[in-house]
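*Asks:* make a model of this:
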Amino acid sequence: MSIKSKTHNHPMITLKLTLICLFFLFLIFLLLRSNFTTSSFISSSTSRTSNKDSQSQTNDYQTCNKIPPSLSTALLHYATSKITPQQTYQEISVTLRILQRKSPCNFLIFGLGYDSLMWASLNHGGRTVFLEEDLSWINQIQKKFPTLESKHVKYNTKLTEADRLFEVGSEHELCKVVGDPRTSKCELVMKGMPDEIYDVEWDLIMVDAPTGWHDATPGRMSAIYTAGLMGRNREEGETDVFVHDVNRPVEDRFSTGFLCQSYLTEQVGRIRHFTVPSHRVLSKPAFCP
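*Replies:* Model prediction:
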């Protein structure tokens, strides 16, 4: 199911406290990092620094230690909201560990929902973009959280096509060609997204949408395939890709099939973490080694 429908109230209190603790831990991490940077800067200053410059450094130091507005908003929201994300503490921690190492970074998320403010806040200083199929839902969330960046996307698949699309992606050579998704001839690839989505090299990609819990829904086949293609097509380095709800057949089969079992780093509960390397720096790599 999509992120917006994945909420429940039990055990709401435990998860709410968990989220608040996560934000405080991340806030401490940010403060320690800013303190270290500022301290290093001050220690390298010469003794000829004027009183005015010293006062300016002190002000900068104090400013760095303030809670960023995005984190303050998130803390307040999750402390007072009766609705909490469905991902468990253990599942959230899988992505959080990577964010602690890579943020601020480029983070692309398929889905927009009640946990979106959390992810944007945990990537404080970076760019977090949400891709959502429901335009009315985008408008509703933007009214409540206008700082979130979301894009409307359309899916041309149905969950009932999953078996056929898996066969297409597995057997057709066109689906094993690594390149810009906009020029791909593979039926599985997502086209029609804003150009900026294709142009950015995303450090993290999370697939937690579109809806995929009954036959009339789009399913996540194209989202999973496209996330893997984007990771392979980056200039260099690697992309951390997360797929949620892998307890369901499509998410299970398509994640291991197109993000590759050999790239699987970790699975906790219903979330899988894949580390997809750039294929542009490799010599004729197999789509799935």
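*Asks:* when you work out contacts or count neighbours from here on, use the C-alpha atoms and nothing else.
*Replies:* OK.
*Asks:* show me the strands in the stretch 51-200 of the chain, by range?
*Replies:* Secondary structure of the stretch 51-200 of the chain (DSSP state E, counting those that start in this stretch): strands located at 84-85, 106-110, 127-132, 149-152.
*Asks:* output the ones you listed in CSV, with distance to residue 262 and mean neighbour count appended to each entry.
*Replies:* CSV is the format used below for these (distance: least, CA to CA, whole Å; neighbours: other CA atoms under 10 Å):
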stretch, distance to residue 262, mean neighbour count
strand 84-85, 30, 24
strand 106-110, 22, 23
strand 127-132, 27, 23
strand 149-152, 31, 18
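*Asks:* so for residue 51, which of these sits nearest?
*Replies:* strand 127-132 (36.9 Å; CA to CA).
*Asks:* show me what the closest one is packed against.
*Replies:* strand 106-110, helix 116-122, strand 149-152 (3 or more CA pairs under 8 Å, 6 or more residues apart in numbering; DSSP states H and E).
*Asks:* and the first one with strand 127-132, angle?
*Replies:* If I follow you right, that is strand 106-110. 10 degrees (axes from the mean of the first three to the mean of the last three CA atoms, to 10 degrees).
*Asks:* another one to check against the first:
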Amino acid sequence: MPPQEPANSSFFHILSPKPALNLTKTIQKPSLKMSLSKRKLILILIFILVSASLVRVLRITITTSYILNIEPDPNTSNMRPNTYGDKMLSEKELRFLSDIILQKSPCNLLVFGLEDQYLKLPAINEGGKTIFLEDRPEKLIKMTGNANGSTQVFRIRYKTSAKEAYKLLKHARTHSSCSLRSGIRTLTAKCKIALTGLPKEVFKTKWDVIVVDGPGGDSPESPGRMGAIYMASVLARAGNGTNVVVHDVDRMIEKWFSWEFLSEKNLVSSKGKFWNFKIAQKKKGGFFETTGVKVNNIR
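*Replies:* Next comes the predicted model:
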């Protein structure tokens, strides 16, 4: 006989499982787990970002502390691509330099370097003496035929490279042979920063304007301007209130050696990448007397 339904079937109906309730429970559990997973993921991302920021701050702090505690090397900040385009003077710079020369023209003008735009300088200094000192043969060729009795071009050779700048600066500070107080008369080969083999005409002349825009100094291995700036400062102190105009002072070597040997107190004007120093005449001592210079001492 088939089983019969109990009389109180409604009671069993109440006790029987309710699919709707089970369905609700099965949906809520994954949702809760998903919510917790999202929170964990967000917390992990925040932790990673905060950790990365702390590491970066720590690295910057260590790097800054290291830089402040070492002696900076001017070579590392002086290099840039060796392109002649970088050597072009702006119109304002060329006018600035021309005005300085015109104020003293006709005068004795000495130029370290022979850029194309400098071919105009002898005409600006008409009636005066202009001497160019250049180390690159290709630049000397451009001046051939343009030189006259009052304009001369000499090839010189630089024996020190830009990467030696800081070593030479320390040498000049510690060796009496490089002292600016000694003047031209006592300049010898013991001073490693002094240029050797310069023409006698350079030492016999009292220069009114000296321009330093050579050698190139735009790579660690290329000749640097340490010696040119140093020699300009020595020659200027033997002149009659000489103006020394240094180009590319945005570079570390030019900036440091100008401060060291030409002195910030002598800086009278600037334009673009030019600094113009006015060196007062020394009436007594080694700077004033330039006759009888033993040029052979530094050859």
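*Asks:* any idea what the TM-score is?
*Replies:* Here the superposed chains carry a TM-score of 0.64, computed using TM-score structural alignment, normalised by the length of structure 1; 203 aligned residues with a CA RMSD of 2.4 Å.
*Asks:* sorry, back to before: as JSON lines, the helices and strands packed on strand 127-132 of structure 1 with distance to residue 239 of structure 1 would be great.
*Replies:* JSON lines is the format used below for these (distance: least, CA to CA, whole Å):
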{"stretch": "strand 106-110", "distance to residue 239 of structure 1": "10"}
{"stretch": "helix 116-122", "distance to residue 239 of structure 1": "17"}
{"stretch": "strand 149-152", "distance to residue 239 of structure 1": "20"}
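*Asks:* tell me which of these lies nearest to residue 133 of structure 1.
*Replies:* strand 149-152 (5.8 Å).
*Asks:* which stretch of structure 2 lines up against that closest one?
*Replies:* Residues 152-155 of structure 2 are matched to strand 149-152 of structure 1 when aligned by TM-score structural alignment.
*Asks:* have a look at how far, on average, that stretch is from structure 1.
*Replies:* Once fitted to structure 1, stretch 152-155 of structure 2 is off its aligned match by 1.0 Å on average (mean CA distance after the TM-score superposition for structure 1).
*Asks:* next one: that stretch to chain centre, how far?
*Replies:* Centroid displacement of stretch 152-155 of structure 2 relative to its chain, using CA atoms, centre = their mean, to the nearest Å, is 28 Å.
*Asks:* which residue range of structure 2 does stretch 113-133 of structure 1 align onto?
*Replies:* The aligned range for stretch 113-133 of structure 1 is 115-135, by TM-score structural alignment.
*Asks:* can you give me the first-to-last residue distance of that stretch?
*Replies:* Stretch 115-135 of structure 2 has an end-to-end distance of 12 Å (CA to CA, to the nearest Å).
*Asks:* if you count neighbours, what's buried in that stretch?
*Replies:* Judged by neighbour count using 16 or more other CA atoms under 10 Å, the buried positions of stretch 115-135 of structure 2 are 115, 118, 121-122, 124-125, 128-135.
*Asks:* which residues in structure 1 form helices?
*Replies:* 12-43, 51-64, 69-80, 89-102, 116-122, 135-144, 162-171, 195-199, 221-233, 249-254 (DSSP state H).
*Asks:* need the winner for burial among those.
*Replies:* helix 221-233 (a mean of 25; mean count of other CA atoms under 10 Å).
*Asks:* what span of structure 2 is it aligned with?
*Replies:* Under TM-score structural alignment, the match for helix 221-233 of structure 1 is residues 226-238.
*Asks:* what about that stretch, distance to the chain center?
*Replies:* Chain-centre distance of stretch 226-238 of structure 2: 20 Å, with CA atoms, centre = their mean.
*Asks:* export the helices of structure 1 as a markdown table, with columns for distance to residue 276 of structure 1.
*Replies:* Below are the helices of structure 1 laid out as a markdown table (distance: least, CA to CA, whole Å):
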| stretch | distance to residue 276 of structure 1 |
| --- | --- |
| helix 12-43 | 26 |
| helix 51-64 | 34 |
| helix 69-80 | 30 |
| helix 89-102 | 14 |
| helix 116-122 | 21 |
| helix 135-144 | 29 |
| helix 162-171 | 17 |
| helix 195-199 | 17 |
| helix 221-233 | 6 |
| helix 249-254 | 15 |
